[in-house]
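Novice: Generate a structure from the sequence data that follows.
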Amino acid sequence: MARMVAGRLLMPQPLPLAGESARRTWRKLLRRKGLAMDAEDFLSKRPESLLAQLRREDLDRLSVDELGERIATLEAEIARTKAKRDSASAFRSAADSLFKK
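Specialist: Okay, the predicted model is just below:
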């Protein structure tokens, strides 16, 4: 059964239904439990991206060493992302040249 904790609706299992029938089911459940919340609030939203979470993170609480570690980690991730992009680009070029024959 779903329950509200710290302003968030916790669901112990994934939704068994999808689409409009799930919305109706969850609306009924919320009404029965006295939670005045529209089911659209948690059914239709996509999870927030990790990049958005990084941008919102409060950096004031980090020490100088922690900030340096964060920068090094982010630079490593940027290098990994660029390598993946270059690999994907090379793969695409190879595939294009193969199929142009």
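
Novice: contacts and neighbour counts: CA atoms only from here.
Specialist: Noted.

Novice: mind checking how far the top helix by length along the chain is from the chain centre?
Specialist: The longest helix of the chain (DSSP state H) is helix 64-99. Here helix 64-99 is found 20 Å from its chain centre; the criterion is Cα atoms, centre = their mean, to the nearest Å.

Novice: Equivalent analysis for stretch 53-70, please.
Specialist: 20 Å.

Novice: got the buried residues for that stretch?
Specialist: In terms of neighbour count (16 or more other Cα atoms under 10 Å), stretch 53-70 has no buried residues at all.

Novice: and the end-to-end length of it?
Specialist: End-to-end distance for stretch 53-70: 14 Å, by Cα to Cα, to the nearest Å.

Novice: What lies in contact with it?
Specialist: Applying Cα atoms under 8 Å, 6 or more residues apart in numbering, stretch 53-70 has no contact partners.

Novice: let's see this one next to it:
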Amino acid sequence: MSVFDDEHLKRQATTHVVGGDLSLLSVDELTARVAILQAEIKRIEDEREKKSAGRKAAETLFRS
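Specialist: As a prediction, the model looks like this:
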């Protein structure tokens, strides 16, 4: 493995920083970040739905 490969792996392993500089990332790295962010959006939406369902159940219970 060359030095360049090591540097590439280090860059790829970093987390995404919202508002960070994207100009040095390759197309593959950008695609990977999009996938990571889409998965995070899905996770957040799922949690929001769970909390919303719990809230609706509580409101129904206390209205009775």
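
Novice: Where in structure 2 does the longest helix of structure 1 fall?
Specialist: With TM-score structural alignment applied, helix 64-99 of structure 1 matches the range 27-62 in structure 2.

Novice: Just the buried residues of that stretch, please?
Specialist: For stretch 27-62 of structure 2, by 16+ other Cα under 10 Å, it's 29, 30, 33.

Novice: For it, give me the average deviation versus structure 1.
Specialist: Compared with structure 1 after fitting, stretch 27-62 of structure 2 deviates on average by 0.3 Å (mean Cα distance after the TM-score superposition for structure 1).

Novice: Using the three-state scheme, assign residue 21 of structure 2.
Specialist: Three-state assignment for residue 21 of structure 2 (DSSP: H, G, I helix; E, B strand; the rest coil): coil.

Novice: That one and residue 6 of structure 2: what is the separation?
Specialist: Taking Cα to Cα, one finds residue 21 of structure 2 at 21 Å from residue 6 of structure 2.

Novice: Check residue 30 of structure 2 too.
Specialist: As judged by Cα to Cα, residue 30 of structure 2 and residue 6 of structure 2 stand 18 Å apart.

Novice: Could you do residue 62 of structure 2 as well?
Specialist: 59 Å.

Novice: could you measure residue 24 of structure 2 against residue 11 of structure 2, distance?
Specialist: 10 Å.

Novice: same check, this time on residue 23 of structure 2
Specialist: Counting by Cα to Cα - residue 23 of structure 2 and residue 11 of structure 2 are separated by 13 Å.

Novice: With residue 4 of structure 2 instead?
Specialist: As defined by Cα to Cα, residue 4 of structure 2 lies at a distance of 11 Å from residue 11 of structure 2.

Novice: neighbour count winner among the two?
Specialist: residue 11 (13 against 9; other Cα atoms under 10 Å).
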